[in-house]
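Enquirer: this is a predicted model, with the sequence first.
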Amino acid sequence: MCGVVAIFHHDHLFDIDKNTVEQMNKSQTHRGPDGNGSYIANGIALAHTRLAIIDLEGGEQPLFDQTNTVGITYNGEIYNYKALRNELIALGYKFNTNSDTEVIVNAWLEWHTQCVEKLNGMFAFVLFDKNTKQMFAARDRLGIKPLHWAKTPDNQIVFASEIKALKKHLQIPLNINLKSIEDYMSLGYILEPKSIYLAINKLLPGHYILLDQNSPELFINKAYWDLKDHITSNTKNYNIDDVHAHLSQTVQDRMMADVPLGAFLSGGLDSSAIVAFMSQLSAEPIITSSIGFDLSKYDESFFAEKVSQHFKTKHSTTNVSVNDLSMVDLVVNTFDEPFADNSAIPTLILSKVTREKVKVALSGDGSDELFFGYRNYQMLNFEEKLRSIFVNKLTKPIFTLLAQHYPKLDKAPRFLRAKSTFKALASDPITSFYNAMSLSDKNTLDKLYSYQFKSQLAGYSALNQFKSLAEEVNNLSPVKQVQYIDFKTYLPGDILTKVDRASMACSLEVRVPFLDYKLVEWGLGLNEKLNLKGQQVKKVLANSLKGLLPNFVLERKKMGFTSPLDEWIRQIPQATLEKRILSKPLVSLNIFNINELKATIEAHQARTINNGVLIWALLVLASFLKKEQN
């Protein structure tokens, strides 16, 4: 994997500062420690840091085609590049390397902007065509690889893999986007295409940008692939053998490498399936890594060990105990903006230990979105059944009253914890889903936010963004609507961002077989009822893996990859937490009601309520704002 930097100016006489390009490129060395290069001429800059995976000798970048017409800086892997290479050779194109990079530049020469439709893989790249004077930037369909961009006051369009590189370009203003703060406090991440900065954007998954020096006003930001074209609620007949074969092929495609590779292994269904297919396809034992926690409630390492023994992998487990605040700053430095998913910590640690053994790892990410593996899908499906039976104009006010007055019994037996169910039944399905996904309920955030901040938001909310997305597919069932929302928000904004930044911070490439776009297109056509049956989830996937995976994997309940955050935070003194959170940079923004912040911390430390996730988010935000002032 690699780091991408590019700059475009419509004036071919514009003098791009070489030192700025070098500093931007250097800031992403962790993404590509094996080499670097740059091209600067005629109002154009392309720069690159390389993590050599394929064609170790011949894949240096920026790379130009044989005619020296098209240059590219590229981050990713194109899994069908050999077939495309043969197709292009048949069309008369010649190649100097065996890399997938050179396939992209020749594909551009042949198919222009439609070249991205030919690519199957994970990618973010920027190329420049000297003949047409056009710059073309593209991101893969699901958003596995990142690409950020910004426009400077003197009309430079600047691209980079990470925000830290854009911050090295001193002409990019760094004013905070308050709407992004609302996203972050609601969800723990920032909804794309926004970043924490007003001037810095994220190219959306499945989109490209086209710029042209011959037409200075031209700025095309366009989708070349969209989920809406594939997601349906129709009941699709499926063949279990076809699912099995497709998964096997996607894993085989992602085992393409000229360096050692392995896999993340939690012992759950998804990672175990990846390891099972890899074991079938490899003559050598697979190298696997897992994380264990100091609190057994969160520890899956026992299951990972059992799966490892079953498939005879070369396995290692790293135990994690984090009860200090040093990891907060590490998260901020890694992600460049507030990011509150606490599983970033074990992912960073897992990536580091995995990189000591291999350069490429496969993971099971994307399966839960595709096959309805999250508990939220199961709960919404259950709520919809209850709504159809009990909720009408007469009963809805009753559920509203029950939601308001029924006590929150976190420590009671599950059958007595009905407050969230009453609240869900009093809401529409999308609001219920939002409440399940958010760091804290909307009422808590309303109390936390200052009057000034709410006025500045002018009605903007992450919930309304969810509702807008649901409207795009309002012909679908509520459960399919939230699947669509997850693919548009949580998957690229949280899951894939976490895996990319954490792994690339350690110079490790992570590949995600479940997000092969052809598999995703097929899976989006499945009716949710095929995967959600009673207490079971991911039935289509589980059925396709019978005979491949041992029963203890197929039958165990999903735990989820997270950390024991509530207890870790309670090991930190309340005074220390308040000092970190109520720092001058955070307080000076006038976002929060300070008394409510203190009450949130106090209630958590007193074990009145579990506010660990919210407190963690506040710690990360305070650390980010403090770093901004330094």
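Expert: Perfect, I can see it now.

Enquirer: from here on, contacts and neighbour counts on C-alpha atoms
Expert: Will do.

Enquirer: burial of Thr489, as a residue count?
Expert: 21 (other Cα atoms under 10 Å).

Enquirer: and it, how far from Gln483?
Expert: The spacing between Thr489 and Gln483, counted by Cα to Cα, to the nearest Å, is 10 Å.

Enquirer: now Glu471: which helix or strand?
Expert: According to DSSP states H and E, Glu471 maps onto helix 462-472.

Enquirer: give the helix, strand or coil label for Thr73.
Expert: strand (DSSP: H, G, I helix; E, B strand; the rest coil).

Enquirer: surely it touches Phe123?
Expert: No: at 10.7 Å, Thr73 does not count as touching Phe123 under the criterion of Cα atoms under 8 Å.

Enquirer: between those two, which is the more surrounded one?
Expert: For Thr73 and Phe123, the more surrounded residue by other Cα under 10 Å is Thr73, and the numbers stand at 30 against 24.

Enquirer: residue contacts, the more buried one?
Expert: Thr73 makes contact with 4-6, 46-48, 61-63, 125-127 under the criterion Cα atoms under 8 Å, 6 or more residues apart in numbering.

Enquirer: mind doing that once more with 10 Å?
Expert: Counting by Cα atoms under 10 Å, 6 or more residues apart in numbering, Thr73 makes contact with 2-6, 37-39, 45-50, 60-64, 101, 124-128, 137.

Enquirer: another one to put next to it:
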Amino acid sequence: MCGIAGIFHLDTPKPVDPARVRTMIDAIAHRGPDGEGIWTAPGVGLGHRRLSIIDLAGGDQPMMSADGRLVVVFNGEIYNYRELRVDLERWGAEFRTHSDTEVILHGWRRWGADCLDRFTGMFAFALFDAEQQSLFLARDRLGVKPLFYTELSDGAVLFGSELKALLAHPRLRRAPDLSAVEDFLGLGYVPDDACMVAGVKKLPAGHHLTLRRRHPLPQPRRWWDVVFTADAKGSVRDLEVQLADHMRRAVRSRMVADVPLGAFLSGGVDSSSVVALMAEASRTAVETCSIGFDVPDLDETAHARLVAERFATHHREWIVSPDDFGLIDTLVGAFDEPFADASALPTYRVCELAREKVTVALSGDGADEALAGYRRHRFFVAENRARALFSTQMRERVFGALGRAYPKADWAPRPLRAKTTFQALARSPEEAYARAMGFTSPEMRARLFTPEAMQALGGHRAEARIEQAMREAPAADWLGRAQYADLKIWLPGDILTKVDRTSMAVGLEAREPLLDHGLVQFQASLPMAMRLRGGQGKWLMKHAMRSYLPEEILHRTKMGFVTPIAQWFRGPLAGEAERIARGAALAATGWFRPDELARVAHEHRSGRSDHGRLLWQLLMLDKSLTRLFGV
């Protein structure tokens, strides 16, 4: 795992100052504390920060081919590099190292851009081809590893693993993009097709981009997609065996490392499954760690401890408390763009805890998206059954009226909060699901924004990309369409961004075996009833893991990595809510109404409404704007 950055001149191959490249990689030094490297040639400069994982002695970067034609900088891991190396050696390639990086060089020489189809792993890399005078940028299938890029006014293209690498270049103009603020408020993160800094882009997951001398900056090209075919054949037992085999291979392939390795263990079925399969493959005790909370209803450490005892792991725990709120400035610095998922705080802590013992940690991320494990999936399927009973006109008239008339009751037990359900039934499936994936409603955003900001947005809506993804999804059923949107938007924008930034901030490599692309595609081929049955998500996975995990782990209510921010803003963090009410950087932008900011803070402190998530979101936006633009 590493950090990469560089410069490529599209027009005249001007000299690249190595000091500029060094400044860019110094900004992401946390991603690679074990070493650095810089290479420049006319019109191109590549930089690398290394976290040594494989071939500790021989994997230094930038890495050049023996004939000097190719140079690569690479962030990630190619898990099947050994098998590819054998194939390439038969073809005639001569290797000088034992690293997976060199497989990229020889793979490009043999297959060109088609080498990506052969790589199993997480990666973002830049490869300069002197013969073609081109720079090839690529990102892994599901977006585990990030890659930012932008074009400057002089025709130079900058790229880097994090936004801060680009911001380190003195010629990058910092101007905020209001549409990205709308996206952040609507979704809780800035998605991959947007950036808070105007003009900066993110290479989408499963895409590559080829920069050529004397050619304009092109659009990225998709090289991989997931298809929800729902056409897998076989008995439940046959599919269980196949799923378990896929999971087993994925976990074992991600246990290859020349440094200490462990796992995050929340006590949920996903991380518990990963730990179970690691224990099965390991001759020594697996290192595991968990995060708990000082709010009993949100604490999962007892379940994690149960799994740790079952598989005799070396287990450690950390309890997150309001004192950990001091991490917010650290998180803002780690993410660059505002990030409202408050589970970033405990994720950072669990990464810190893991790094005390290991350099690589396996996580359970990915199963909820691929196997319909979120509560919103269950609700969505149930709502669609209800939609099928009524015409569109009838739904809009009846449920629309009920949604407007029914009181909003955040304080009530969940079954009594019918207003949201009525409103969802009045909408199309994609509109309803886009809202379910959202963070702050369009109505609330309209209240927070000034009329001038709303006019400047010109109708741009955060949810529109989700609706479009669902309409265009290669899926055989509506659940598959929803999962496709999860995998394309939510997963890279929220989940994988969170894990990448928090793990890299402490020099830890996080690996996600449940996002193995072969496993994901197999899961997408399962009939809907194998993904979601009887109101239970991840149905087949839970059946497949029965011989490994106890019933109380397999079938307990999903809790998720929840942070008790609502309680914190009414207690030890009430002062921060008051600061938001006074506006700070948010009011200075001219985008937000100070009276509405104050109202949100007051309603939460008084207990009239639960605005904990919104307050956290506004606080993160306030601090990010100050850090990025000096607002």
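Expert: Nice, thanks for sending it over. For clarity, every value in this text was computed on a predicted model and none was experimentally measured.

Enquirer: what's the TM-score for these two chains?
Expert: Here the TM-score for the pair of chains, by TM-score structural alignment, normalised by the length of the first structure, is 0.97; 627 aligned residues with a Cα RMSD of 1.7 Å.

Enquirer: just to revisit the earlier point, the helix holding Glu471 of the first structure against the second structure, how far on average?
Expert: Mean deviation of helix 462-472 of the first structure from its aligned counterpart in the second structure after superposition (mean Cα distance after the TM-score superposition for the first structure): 1.4 Å.

Enquirer: show me what the helix or strand following that helix is packed against.
Expert: Once the chain leaves helix 462-472 of the first structure, the next helix or strand it forms, by DSSP H and E, is helix 478-488. Counting contacts by 3 or more Cα pairs under 10 Å, 6 or more residues apart in numbering; DSSP states H and E, helix 478-488 of the first structure packs against helix 367-371, helix 375-390, helix 429-437, helix 462-472.

Enquirer: in three-state terms, how would Asn155 of the first structure be classified?
Expert: Taking three-state DSSP, the label given to Asn155 of the first structure is coil.

Enquirer: nearest spatial neighbour of it, skipping sequence neighbours?
Expert: Nearest non-adjacent residue to Asn155 of the first structure, counting by Cα to Cα, 6 or more residues apart in numbering: His9, 6.5 Å away.

Enquirer: how about the contacts made by the one you found?
Expert: Taking Cα under 10 Å, 6+ apart, we find His9 of the first structure in contact with 15-16, 42-45, 135, 151, 154-158, 211-213, 216.

Enquirer: quick revisit: Throw the helices and strands packed on helix 478-488 of the first structure into TSV and include distance to Ala606 of the first structure, thanks.
Expert: Output for these, formatted as TSV (distance: least, Cα to Cα, whole Å):
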stretch	distance to Ala606 of the first structure
helix 367-371	35
helix 375-390	28
helix 429-437	24
helix 462-472	30
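
Enquirer: return the most buried member of those.
Expert: With neighbours defined as mean count of other Cα atoms under 10 Å, these peak in mean count at helix 367-371, which reaches a mean of 24.

Enquirer: ok, back up a step: among the contacts of His9 of the first structure, name the ones in strands.
Expert: When DSSP state E is applied, those are split such that 44-45, 135, 151, 157-158, 211-212 fall in strands.

Enquirer: and Cys195 of the second structure, what's its match in the first structure?
Expert: Alignment note (TM-score structural alignment): Cys195 of the second structure maps to Ser195 of the first structure.

Enquirer: SS state for the residue nearest to its match when sequence neighbours are not counted?
Expert: In space, Ser195 of the first structure comes closest to Asn201 once its chain neighbours are excluded; the distance is 5.7 Å by Cα to Cα, 6+ apart. Assigned with three-state DSSP, Asn201 of the first structure falls in the strand class.

Enquirer: contacting residues for Asn201 of the first structure?
Expert: Applying Cα under 10 Å, 6+ apart to Asn201 of the first structure gives the contacts 147-151, 159, 163, 192-195.

Enquirer: are any of those buried, and which?
Expert: 147-151, 159, 163, 192, 194-195 (16 or more other Cα atoms under 10 Å).

Enquirer: and the two most separated of those residues?
Expert: Farthest pair in these (Cα to Cα) is Lys151 and Glu192. Separation: 16.9 Å.

Enquirer: can you tell me the centre-most residue of the second structure?
Expert: Leu496 (2.0 Å; Cα atoms, centre = their mean).

Enquirer: element containing it, please.
Expert: For Leu496 of the second structure, the host element (DSSP H and E) is helix 496-505.

Enquirer: please, where are all the strands along the stretch 251-400 of the first structure?
Expert: Taking DSSP state E, counting those that start in this stretch to define them, one finds strands in the stretch 251-400 of the first structure at 261-264, 287-293, 314-320, 360-362.

Enquirer: of all those strands, which one comes closest to Trp111 of the first structure?
Expert: Of all these, strand 360-362 sits nearest to Trp111 of the first structure, with 30.5 Å by Cα to Cα.

Enquirer: what range does the closest one cover in the second structure?
Expert: Aligned by TM-score structural alignment, strand 360-362 of the first structure corresponds to residues 360-362 of the second structure.

Enquirer: what's the average distance for the matching stretch when superposed on the first structure?
Expert: Superposed on the first structure, stretch 360-362 of the second structure shows a mean distance to its aligned partners of 0.2 Å (mean Cα distance after the TM-score superposition for the first structure).
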